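[1] pasting the sequence and the predicted model now:
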Amino acid sequence: MATNWLSVVKSADLEVLERALDWLNDGHQAHLFTVVQTWGSAPRLPGAVLVVRDDGHLIGSVSGGCIEDDLADKARNQALPNQPSVMEYGISREDAQRFRIPCGGSLQIFVEPLNHASQLLPIVQNLRGRKLTKRSVRISTGEIKLTEVLPEGAPRIEGDWFHTYFGPQWRLLIIGANQLGATLASMAQALDFEVLVCEPRQEIRDEWHVDGVTWMYGMPDDVVLDMAPDAHTAIVAVTHDPKLDDMALLEALKSDAFYVGVLGSHKNQEKRRVRMRMFELSDAEIATMRGPVGLRIGSRTPAEIAVAILAELIQVRAQQTTVGLANEVSCAA
């Protein structure tokens, strides 16, 4: 599976860009800001985006708030650059104190004036289509190029070009609409995951009470096959019914999902691994299964178990991005 290096949660990018697209379609002008590089204790990762409208309205974030306030003030006073350029914050001690950047932190931001919806519409369409895309802007002219890519690195400036990456929203498929599934779905949405739920049992599905999820109808193995899990997909089986959980695992463990977990004790997990081998899954595929699912925090209630699952899921995702960044640095050395 290819390792990914992107901003931690890319669905937020889609929200920011869609809102900016609405502003442009309504006749506003705006500026798109992207964190290129950080040093020290900077508050946001490279790739974080912010759009500031010509009247100071803004969406997104590149810091804890103070830099956003400064950029909004500059927008209202028409003091932002009218061509692509680079800004730096926190380089001096005075800037760090003024903008309340953590001690020793500084960041470099790429600024792009937005005058037409055509500047954003293609990348928004790619995000909606779950495509990983490199968006390149020629600094001297504002020319934009989009390239569908494999994961390949962090935002960067190369000569006259600024390159950044936009990927699909992280999504979580939950097998099981029981109390734990509902709690997990609610918390995952708060963490900006697109949540999908598969529950073949009508009597349990009828008691569902969490809004905002997408129902996936069918048996778990068919659902996993149909959705074609990618490297932005996590799958967690919580039905406590081996027949249903195992059906999902048989396909999930062969997929590109970055996280596959299943509820159950250590004893039950060992039995499950034996069953998986009977279906000719390899030891390497079975080894990717996380069970008992979640970090070991002594959780017992559905809410505590959901916290443990999401904490482990976030940990695994962060480890992948760290490895991806290390690979990028190694390749550049």
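    Good, I have the coordinates.
[2] switch to C-alpha atoms for all contacts and neighbour counts from now on
    Noted.
[3] could I get the full set of strands for the stretch 201-333 of the chain?
    Under the criterion DSSP state E, counting those that start in this stretch, the stretch 201-333 of the chain carries strands at the ranges 214-215, 233-237, 259-262, 289-290.
[4] in TSV: these, plus distance to V16 and mean neighbour count.
    Converted to TSV, those look like this (distance: least, C-alpha to C-alpha, whole Å; neighbours: other C-alpha atoms under 10 Å):
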stretch	distance to V16	mean neighbour count
strand 214-215	22	13
strand 233-237	21	26
strand 259-262	26	25
strand 289-290	33	19
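[5] out of these, nearest to R275?
    Evaluated with C-alpha to C-alpha, the strands of the stretch 201-333 of the chain place strand 289-290 nearest to R275, the distance being 13.0 Å.
[6] please identify the buried residues of the helix or strand harbouring A12?
    Assigned by DSSP states H and E, A12 falls within helix 11-25. Counting neighbours by 16 or more other C-alpha atoms under 10 Å, one finds that the buried residues in helix 11-25 are S11, A12, D13, L14, V16, L17, E18, R19, A20, L21, W23, L24.
[7] would you map the helices across this structure?
    With DSSP state H as the definition, the chain shows helices at residue ranges 11-25, 66-76, 93-98, 121-128, 179-190, 202-205, 220-227, 242-252, 266-278, 283-287, 302-332.
[8] try it against this one:
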Amino acid sequence: MESLDLRVLSDVLAWKQAGHQVTLVTVVETWGSAPRPPGALLAVRDDGGVSGSVSGGCVEDDLIARIRAGEYADLQTPSMVAYGVTKEEATRFGLPCGGTLRLVQEPVLDTTWIEQVLHRTSEHQLVARTLTLRDGSVQLREAERGEALQFDGSTLTTLFGPRWRLLLIGAGQLSQAVAQMAQMLDFEILVCEPRQEYTAGWSLPGVTHLSGMPDDEVLALRPDAHTAIVALTHDPKLDDMALLEALNSPAFYVGALGSRRNQQARKERLAEHFDLSEQALARLHGPVGLRLGAKTPSEIAVSIIAEIVQVKNKGVSDAMVQIKADAAPTEWRSPACAI
């Protein structure tokens, strides 16, 4: 689950604590071209306040109107609602190409499960929540990566995962550009920089700064499958230390700045001096970023973020596939790299 939906749960908890009635709406099935995927959340407050979304806006407007009118005031158990069953309804509710949505709407009567989900995901756990429509009971369990939403008409199981994290090694100009773009994608940003002179000019709020040595900070972070790590100092004494631990971790993406020649030399150092396996070294994305012909720090940041998102969503990047496919690869380097 994206952290946008975790934010919906945070809003629900705050609204309930303030004494509001809240209806939680979950997309459970879609047909045709649907604006939001199964699992997407919308919370509607008794006064019409909303958090999240399930469509382009028109379905939300209808739900708000129904709740304001008191239609769900006596709702004690979850129920089903469908939008866009006919072409006319799809047009009315702004669903493209005749799309159809099936939603589960439930009154939030107990917030204990929300508190547990928010706590467990903050600890970087993946949680499955099973809702029984008959009585509204909720059960939580530890989930496994790769599980998907399940709905059989009587029970709904949704997944709540930890927020995606990005650890940047180095606090230079390129790192600032990458951090700013990653924040727009709702990543949690951490920057490891033991050199104080590089952090003095940082003005981007919401970034966690780590001042220890890179290998120590990577170990302390305990990277998981929702963590990306990118080394951008271009200093082997710092980058290699971070990569040593990152490549042996479950991090879904590990990248480093530098040309192909530079990356090959780096891999040889890591293999010779630190005994990293070929399997671990093959995980290194370098030269980092997609081949966009980028030249400025902002353009280079776009290429890096684009590759991270591609690996996050597809499990592999086009650049890595191309490198493996090239029989005689031409020399290519990260745009900021001269060696």
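    The structure has been received and is ready for your questions. Since we're looking at a predicted model, the values are computed, not measured.
[9] circling back to that earlier point, so which pair among the buried residues of helix 11-25 of structure 1 is furthest apart in space?
    Of all pairs drawn from the buried residues of helix 11-25 of structure 1, the widest gap by C-alpha to C-alpha lies between S11 and L24 and measures 20.1 Å.
[10] helices or strands next to the helix holding A12 of structure 1 in the packing?
    If contacts are counted by 3 or more C-alpha pairs under 8 Å, 6 or more residues apart in numbering; DSSP states H and E, helix 11-25 of structure 1 sits against strand 30-39, strand 49-53, strand 58-60, helix 121-128.
[11] what about that helix, how far off from structure 2?
    For helix 11-25 of structure 1, the mean deviation from structure 2 after alignment is 1.1 Å (mean C-alpha distance after the TM-score superposition for structure 1).
[12] state the number of residues packed around whichever residue in structure 2 pairs up with M227 of structure 1.
    Aligning on TM-score structural alignment places M227 of structure 1 opposite L221 in structure 2. By the criterion of other C-alpha atoms under 10 Å, L221 of structure 2 has 12 neighbours.
[13] next one: the one 3 residues further on
    By the measure other C-alpha under 10 Å, the count of residues near D224 of structure 2 is 17.
[14] which residues touch it?
    With contacts defined as C-alpha atoms under 8 Å, 6 or more residues apart in numbering, D224 of structure 2 is in contact with H124, S249, P250, A251, F252.
[15] adding distance to E142 of structure 2 and neighbour count, write those residues out as JSON lines.
    Supplementary listing: these in JSON lines, determined by distance: C-alpha to C-alpha, whole Å; neighbours: other C-alpha atoms under 10 Å:
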{"residue": "H124", "distance to E142 of structure 2": "11", "neighbour count": "20"}
{"residue": "S249", "distance to E142 of structure 2": "21", "neighbour count": "19"}
{"residue": "P250", "distance to E142 of structure 2": "18", "neighbour count": "15"}
{"residue": "A251", "distance to E142 of structure 2": "19", "neighbour count": "19"}
{"residue": "F252", "distance to E142 of structure 2": "20", "neighbour count": "20"}
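[16] for those, which ones persist in structure 1?
    Among these, the ones still in contact in structure 1 (both residues aligned by TM-score structural alignment, their matches' C-alpha atoms under 8 Å) are S249, P250, A251, F252.
[17] out of those residues, which comes closest to K87 of structure 2?
    Comparing those against K87 of structure 2 with C-alpha to C-alpha places F252 closest, at 41.5 Å.
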